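Q: Sequence and predicted structure, then a few things I'm wondering about:
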Amino acid sequence: MINPSAHGWIDKFFAEQRLLPHPFPESELAFYTQTRATGFIFGHTISFDSTHPIDTNSRLPQEISKIGLLNTLYQMFRWEKQTDESELFITEAVGFYNSLITKGFNPLQKMLPSTTPSHKLEKILHDRVQTNEDLITKNFSHAITNALLFIDVLAFKQYLEKGSISDKYFNKIEGIVMSIVSLSLKTKTNISPHDVLLLKLFDASVRYTKFSTTAIKTIDDLELSYLQNDLEKLYMIDLAGISLWSDEKVENEERYFLYKLGESLSIDDSLVLSSITFINSFIANHKKEIPYFNYSNPVKHFYDQTSDSVVVLINRNKKRLLKEISQSKELMQLLAKSTHKDLDKEEKKKIKRQLLDVCKSIPSLTIFLLPGGSLLLPLLIKFIPTLLPSSFNENIED
């Protein structure tokens, strides 16, 4: 299984995907429909458009986003170039992102010249899935990643077709996205807490523009002439649709807004209806998993998401963790005692101090050493007994 948190994962990704042939998209609409079905364009990937299955279980949110971005860029490349040549794709992708350096993004400046193209792309994708602000990650959930990654795919399409990308492209597309999303929210008959959060998420995902919503009052105020490609237009319809969704339906006034937007974009009504139908189904099936639809109890959501990530990290480093813990007789005794008896204040301090020392020796667990990371230690302590030999856990049964 590929691990996007470790070096070499892109090479392994392509080694696995070469095992089975993958048909080329029949059209741009087919490419978009297949991509939309994965959830990637909504910032919540549930699957991947690949013939060789890629599991989403036991992966961190950022890892899923990395795979989703890589695979979607690759499928766009396959459609444009009609080839599966992964080495050429990697070269094109690195060249594309390298061309953005003068536009305020320089992921390669700290990399050694000898670094392989695939390793360069790994570093780039790691940077791209991050949001620009800590506001959401502090107040909502650390699991949030860049929700507008599909703009990279749209820009990559331009780059593949023309060999370059306009200085204005990202500014224009991001500005239009924020205009449409903010106007969509103004159109809603009922504003919910998740609507505000969704707007903050999009605002934290833009890289090249900061947008003021005051000038946009109607669809006629939108500057849509820059959108020339059907993929760009369909993307705008879908982002408007997910912004308008609430209470498991889209109200009549909101449907009218979407059809009016579709008319302004020269998008057929059937495609607008398809967007509405898909979004209703997608959210109905995955609402509990989508971070920005869980605002009703953000503290619980944060804890649940953090617990899931901690479990993933612990399971991945189980052998190393057990080895380090077993080298401390006192720590083992305290952990055993904690399974059947409350520890006193001094004992708790000893466990905390010794576990932090253990985490220092395991790179993947340095999350516990970051500011605020010690607050996650109870989660680590909770799961450790389940990883230890059965003889250790007899204390729990007793």
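A: On my side now, so go ahead.

Q: can we go C-alpha only for contacts and neighbour counts from here?
A: Will do.

Q: just checking, residue 121 touches residue 94?
A: Yes. Counting by C-alpha atoms under 8 Å, residue 94 is a contact partner of residue 121 at 5.9 Å.

Q: ok so residue 303 is a helix residue?
A: Yes. Membership of residue 303 in a helix is supported by DSSP: H, G, I helix; E, B strand; the rest coil.

Q: how many other residues sit next to it?
A: 15 (other C-alpha atoms under 10 Å).

Q: what's the first-to-last distance across stretch 353-368?
A: 11 Å (C-alpha to C-alpha, to the nearest Å).

Q: which of the residues in it are buried?
A: 354-356, 358-359, 365, 367-368 (16 or more other C-alpha atoms under 10 Å).

Q: Use this one as the comparison:
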Amino acid sequence: MINPSAPGWIDKFFDEQKTSEKLTVLSEEEFYLRTRATGFIFGHIIGFDTHKPISITGQLPEEISKIGMLHTLYQMYCLTQKEENHFITEAVAFYNLLTPKGFNPLQKMLPSSSESSKLEKIIHDRVQTNEDLFSKSFSHVITNALLFVDVLAFKKYLENGSLPEKYFNRIEDLVISIVSLSLKSKTGVSIHDDLLQKLFESSVRYTKISDKGIKTIEDLDLSYLSNDLEKFYVIDLAGISLWSDAKVENEERYFLFKLGEKLAVSETFIINSIHFINNFIVTHKNEIPYFNNSNPVKNFYDHTTESVQVLITRNKKRLVKEVSQSKELMQLLAKSTHKELDKDEKKKIKSQLLDICKTIPSLTIFLLPGGSLLLPLLIKFIPQMLPSSFNENEERDQNPNK
């Protein structure tokens, strides 16, 4: 299994995929439709369009984004380039163009670092728009909604050897303007509209959000969108912002068709976009954060529970071994499964578990500020990993006649 949180994952990805032969992509539209089907366009990835299947089960959201980012960039390279494969080198060179003069995040790496190691660092920084666990968990919005702009910019770089001036600024500015207009054109107000607006606004990297006085679709200057991929992208982002209650009303369809007319995008693409977006949201609505905004505390608990469970599962053998070596800790954990511990006992469990976490690099999250708040989750999952005999006392308490 590829672990994007561990060094060397990019080399492992290409080794497993055996992508020495370029992927067969017949057209830009096919590339776009295949990418859209993964959810990458909307910032909610449900799968990967890889030669060898990669499961998202057991992957953290940030890890899923990393794999999706790498593979979509590589597919763009395959679509654009015909010569010998220098994808990783080209990707690193592309991102180096985006760093401000006098600042290079790769400077901290050793000079001998491989190109793939550099790309791992770049992709990590690119998908980590918010490093704070608690802020990220309380957020209702997806912070990676505009990652596809990187792919569009990579296309420009590969074709021209450079990037148009302020490319990111202009694309982001158009996206925000189109999303704002589409939300204003809706016949009914959805409780998710404000959150969706924040989704895109929280994802911009180069544009300052401001009211540019754009009131109607006629006020939009779309001349900067020069290729089909850019046009397909803004059509789909407008479509997802127009979605409400499993349908798009007539007036909202009119907005999309008018936008498509200005962009010279076929009505067939727009109709298919409407149907795809509806099916995507209806199918995955319960998994998409901005459709589940009822209780921020619950959102935080659900997100951290999932993340902690993944970390514990990955380090199961080491954790069980460390816990089993402490007789007192084992006794206290066993007792905690069926009785309330007193203050001193809870303190002992906390202290001993923190000592164990110090010895397992992946679990040092519990040592960070606020990390101790997650310890109850760790205590909850540990008994489930221990041998069945561990819970014998609990079973006797619950079944006294056996």
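A: Yep, it's here. What you are looking at is a predicted structure, and each value in this text was computed from that prediction instead of being measured.

Q: that older thread, need the max-distance pair from the buried residues of stretch 353-368 of the first structure.
A: 354 and 367 (15.4 Å; C-alpha to C-alpha).

Q: residues contacting the residue sitting nearest the centre point of the second structure?
A: When C-alpha atoms, centre = their mean is applied to the second structure, the residue found nearest the centroid is residue 65 (3.9 Å). Residues near residue 65 of the second structure by C-alpha atoms under 8 Å, 6 or more residues apart in numbering: 45, 127, 144.

Q: By neighbours, which of those wins?
A: Highest count within these by other C-alpha under 10 Å belongs to residue 144, 24 neighbours.

Q: Translate that residue into the numbering of the first structure.
A: In the first structure, residue 144 of the second structure lines up with residue 146, judged by TM-score structural alignment.

Q: Could you double-check that residue 160 of the first structure sits in contact with residue 78?
A: No. Using C-alpha under 8 Å as the test, residue 160 of the first structure is too far from residue 78 to be in contact (10.6 Å).

Q: residue range for stretch 299-318 of the second structure in the first structure?
A: Counting by TM-score structural alignment, stretch 299-318 of the second structure sits on residues 301-320 of the first structure.

Q: Other residues contacting the matching stretch?
A: 58-60, 140-143, 291, 294-295, 321, 362, 364-365, 379-380, 383, 387.

Q: circling back: the match of residue 144 of the second structure reaches residue 203, doesn't it?
A: No. With contact defined as C-alpha under 8 Å, residue 146 of the first structure does not count as touching residue 203 (9.8 Å).

Q: before we move on, back to that, out of residue 121 and residue 94 of the first structure, which sits in the more crowded spot?
A: Neighbours per residue (other C-alpha under 10 Å) separate residue 121 of the first structure from residue 94, with residue 121 holding more: 21 against 18.

Q: list the buried ones in the helix or strand that one falls within?
A: Here residue 121 of the first structure sits within helix 117-128, counting by DSSP states H and E. Residues 117-122, 124-128 are the ones in helix 117-128 of the first structure that count as buried (16+ other C-alpha under 10 Å).

Q: what does stretch 300-312 of the second structure give?
A: 300, 303-305, 308-312.
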